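J.: The sequence isn't on hand, but the structure is:
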């Protein structure tokens, strides 16, 4: 279930040097290649292929991060996003160790695809995890992603047990993930977690549709419109009953 890595190399898709929406502060964001979820709204379907992208030496990533330290200041650091980072868990553990040796904050943006000892080792080196909850209802989760949400919820439970910080992320898709009863169910599920610092609502958009077309893939949500301001505010009000901070990205 892991992508191919050679020695200390990470299979990446792209890099964003001054990210401000993937964790605290200014961040170097590495988008890794490979994902087993097939989210209907994915804005980067070109990351699906486990053998796509390009290999990058960990030392090169660390060098870039060290050069950016003046911009990171106290809050910033490196975020690994995707694709799905957990598919390259062993090499990411090594990368995070190297970053910690340089006193650089580490952040992981994951859909929680799996939980095993290697993932736990990576989470031990992860200062903050941004956990993408696609849907709290398992059947709707399968409709949206093609896979169940069991491992995602197990990973959230494990992270809570370690008492290390976590942010939740939730893509709000009209007709798919905006059902009022399920928003309450999600809140109820996580309301007693002590490690969740905030939940981020990410309104659905169509910015990646052209990538689906370029890859010759059918975009199933063609007729789905982005949520209105009223729909976003409604979801925010519901989540505010359960989480100490709700942010709309």
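T.: Cool, got the structure. Here the structure is a predicted model, which means the values were calculated and not measured.

J.: Please count neighbours and contacts with C-alpha atoms only from this point.
T.: OK.

J.: Tell me which residue is most central in the chain.
T.: residue 109 (3.0 Å; CA atoms, centre = their mean).

J.: which one's the longest strand in this structure?
T.: In the chain, assigned by DSSP state E, the strand with the most residues is strand 9-19.

J.: What segments of this structure are helices?
T.: Ranges of helices in the chain, per DSSP state H, are 58-67, 69-72, 89-101, 117-124, 138-145, 150-162, 180-190, 209-214, 229-240.

J.: Enumerate every residue touching the residue nearest to residue 110 when sequence neighbours are not counted.
T.: Nearest non-adjacent residue to residue 110, counting by CA to CA, 6 or more residues apart in numbering: residue 131, 5.3 Å away. The neighbourhood of residue 131, defined by CA atoms under 8 Å, 6 or more residues apart in numbering, consists of 109-112, 156, 166-169.

J.: So which of those are in strands?
T.: In this view, these that belong to strands under DSSP E are 109-110, 166-169.

J.: Okay, angle between the longest strand of the chain and helix 58-67 too, please.
T.: 20 degrees (axes from the mean of the first three to the mean of the last three CA atoms, to 10 degrees).

J.: Show me which positions of strand 9-19 end up buried.
T.: 9-14, 18-19 (16 or more other CA atoms under 10 Å).

J.: which of the helices of the chain sits most buried?
T.: helix 89-101 (a mean of 19; mean count of other CA atoms under 10 Å).

J.: Check which helices and strands it sits against.
T.: strand 9-19, helix 58-67, strand 105-110, helix 117-124 (3 or more CA pairs under 8 Å, 6 or more residues apart in numbering; DSSP states H and E).

J.: Save the ones you listed as JSON lines, and put in distance to residue 151 too.
T.: Below are those laid out as JSON lines (distance: least, CA to CA, whole Å):
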{"stretch": "strand 9-19", "distance to residue 151": "23"}
{"stretch": "helix 58-67", "distance to residue 151": "28"}
{"stretch": "strand 105-110", "distance to residue 151": "12"}
{"stretch": "helix 117-124", "distance to residue 151": "11"}
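
J.: closest to residue 29 out of the ones you listed?
T.: strand 9-19 (5.0 Å; CA to CA).

J.: shouldn't residue 99 be in contact with residue 105?
T.: Yes - contact criterion CA atoms under 8 Å: residue 99 and residue 105 qualify, at 7.3 Å.

J.: In contact with the residue nearest to residue 9 when sequence neighbours are not counted, which residues?
T.: Spatial nearest neighbour of residue 9, excluding adjacent residues (CA to CA, 6+ apart): residue 57 at 4.4 Å. Counting by CA under 8 Å, 6+ apart, residue 57 touches 8-10.

J.: For residue 57, give its distance to residue 77.
T.: According to CA to CA, to the nearest Å, residue 57 and residue 77 sit 18 Å apart.

J.: circling back to that earlier point, quick one: buried ones out of the contacts of residue 131?
T.: By 16+ other CA under 10 Å, the contacts of residue 131 give 109-112, 156, 166-169 as buried.

J.: let's bring in a second model and compare:
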């Protein structure tokens, strides 16, 4: 393909690695955070970037942070990739929904940063977690980073809704020690209301992980009036209990910490009047999971 044809293809197709036909979110192009400090941004032109993204050499990165006891065991370097097929009503990082809001970072540049923290990972039992957005929007880039991390002897995890689980190859699973699986609802209609998408791909991916023996931590966001229905929670708990490799369930109480980001991006936030769940509600939901024999936090 010559440069003119490549440019035309890039103009027509755009940057996303996985084409989903998801409409763009309206509002400002400005990111509410600029969390790529310490990483060199690629200066490749648009055509070259497109080719590099297809090859997995380049990714769209929103931010990274070093955290402890979050996103997996030990101290983690968590990278947040841009782009997500879901439109969760309670998303606290709506600035990661579109890939165009990220910065172009090469896999080698990111792996260089990861390598610097290997001594910390070894001491704390931590490692790398790739989050988003939805990391499986950029499967080739994620595959390359996971392979590089495993070559460094680093524990690896991804935080995913599972909606794009079909894009996670067996080779990628071989390079994953842990999957943080966000099961947002057990009821099809509620899941559609929360995310705008179908529930089945998440359920299928969880079953695939369990069949391969991949460790799973499940995350469930508890939103009063949306995901807290007793029957909905029972369905989630029963499904999670059927997955033999789940070692932990995290019930995450809804909060309003991301509301200002929605406003800054010119996006309508539908849960403005939704309160945080009461301690009693959180305790009830956690007990529903524990009743299924699950270790729950």
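T.: Ah, there it is. For clarity, every value in this text was computed on a predicted model and none was experimentally measured.

J.: related to what we said a few turns ago, counterpart of the residue nearest to residue 110 of the first structure in the second structure?
T.: Using TM-score structural alignment, the partner of residue 131 of the first structure in the second structure is residue 181.

J.: again with residue 246 of the first structure
T.: Per TM-score structural alignment, residue 246 of the first structure is aligned with residue 296.

J.: now that match: how far from residue 231 of the second structure?
T.: Applying CA to CA to residue 296 of the second structure and residue 231 of the second structure gives a distance of 18 Å.

J.: Check residue 291 of the second structure too.
T.: 14 Å.

J.: again with residue 295 of the second structure
T.: 20 Å.

J.: In this structure the match of residue 246 of the first structure contacts residue 284, no?
T.: No - Residue 296 of the second structure sits out of contact with residue 284 when judged by CA under 8 Å, with a separation of 11.7 Å.

J.: what's the spacing between stretch 151-165 of the first structure and its chain's center?
T.: Centre-to-centre, stretch 151-165 of the first structure and its host chain are 14 Å apart (CA atoms, centre = their mean, to the nearest Å).

J.: contact partners of that stretch?
T.: With CA under 8 Å, 6+ apart, stretch 151-165 of the first structure has contacts from 111-115, 123, 127-129, 131, 133, 166, 193-197.

J.: circling back: may I see the contacts of residue 131 of the first structure organised as a markdown table, with distance to residue 86 of the first structure added?
T.: Formatted as a markdown table, the contacts of residue 131 of the first structure follow (distance: CA to CA, whole Å):
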| residue | distance to residue 86 of the first structure |
| --- | --- |
| 109 | 9 |
| 110 | 7 |
| 111 | 9 |
| 112 | 7 |
| 156 | 14 |
| 166 | 16 |
| 167 | 17 |
| 168 | 16 |
| 169 | 17 |
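
J.: Could you point out which of those residues is nearest to residue 39 of the first structure?
T.: The nearest member of these to residue 39 of the first structure, counting by CA to CA, is residue 111 at 10.6 Å.

J.: Residue in the second structure paired with that closest one?
T.: Mapped onto the second structure by TM-score structural alignment, residue 111 of the first structure lines up with residue 161.

J.: For that match, which residues are in contact?
T.: 134, 181-184, 202 are the contacts of residue 161 of the second structure under CA under 8 Å, 6+ apart.

J.: Could you dump those residues into JSON lines with distance to residue 145 of the second structure added?
T.: Output for the contacts of residue 161 of the second structure, formatted as JSON lines (distance: CA to CA, whole Å):
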{"residue": "134", "distance to residue 145 of the second structure": "15"}
{"residue": "181", "distance to residue 145 of the second structure": "19"}
{"residue": "182", "distance to residue 145 of the second structure": "21"}
{"residue": "183", "distance to residue 145 of the second structure": "25"}
{"residue": "184", "distance to residue 145 of the second structure": "27"}
{"residue": "202", "distance to residue 145 of the second structure": "23"}
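
J.: of the contacts of stretch 151-165 of the first structure, buried ones?
T.: By 16+ other CA under 10 Å, these give 111-115, 123, 127-129, 131, 133, 166, 193, 195-196 as buried.

J.: Between the residues you listed, which sits nearest residue 208 of the first structure?
T.: Using CA to CA, these come closest to residue 208 of the first structure at residue 111, 18.6 Å.

J.: just to revisit the earlier point, nearest spatial neighbour of the match of residue 246 of the first structure, skipping sequence neighbours?
T.: The nearest residue in space to residue 296 of the second structure (CA to CA, 6+ apart) is residue 249, at 4.6 Å.

J.: Ok, residue 224 of the first structure next?
T.: Nearest to residue 224 of the first structure is residue 174, by CA to CA, 6+ apart, at 7.0 Å.

J.: Return the residue of the second structure aligned against that neighbour.
T.: Residue correspondence to the second structure (TM-score structural alignment): residue 174 of the first structure is matched to residue 224.

J.: That match against residue 271, yeah?
T.: No - counting by CA under 8 Å, residue 224 of the second structure does not reach residue 271; the two are 10.0 Å apart.

J.: of those two, who's got more company?
T.: residue 224 (18 against 15; other CA atoms under 10 Å).

J.: For residue 278 of the second structure, which residues are in contact?
T.: Contacts of residue 278 of the second structure (CA under 8 Å, 6+ apart): none.

J.: hmm, back to that, can you flag which of the contacts of stretch 151-165 of the first structure belong to strands?
T.: Using DSSP E, those in strands are 128-129, 131, 166, 196-197.

J.: okay, those residues in JSON lines with distance to residue 91 of the first structure next?
T.: Listed next are those as JSON lines, based on distance: CA to CA, whole Å:
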{"residue": "128", "distance to residue 91 of the first structure": "18"}
{"residue": "129", "distance to residue 91 of the first structure": "17"}
{"residue": "131", "distance to residue 91 of the first structure": "20"}
{"residue": "166", "distance to residue 91 of the first structure": "22"}
{"residue": "196", "distance to residue 91 of the first structure": "26"}
{"residue": "197", "distance to residue 91 of the first structure": "27"}
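
J.: between those, which is nearest residue 216 of the first structure?
T.: Distance to residue 216 of the first structure across those (CA to CA) is lowest for residue 131, with 29.4 Å.

J.: residue in the second structure matching residue 162 of the first structure?
T.: Per TM-score structural alignment, residue 162 of the first structure is aligned with residue 212.

J.: Ok, which of the helices and strands packed on helix 89-101 of the first structure comes nearest residue 3 of the first structure?
T.: Across these, closest to residue 3 of the first structure is strand 9-19 (CA to CA), at 7.7 Å.

J.: Now that closest one on the second structure. Mean distance?
T.: On superposition with the second structure, the mean distance recorded for strand 9-19 of the first structure (mean CA distance after the TM-score superposition for the first structure) is 1.5 Å.
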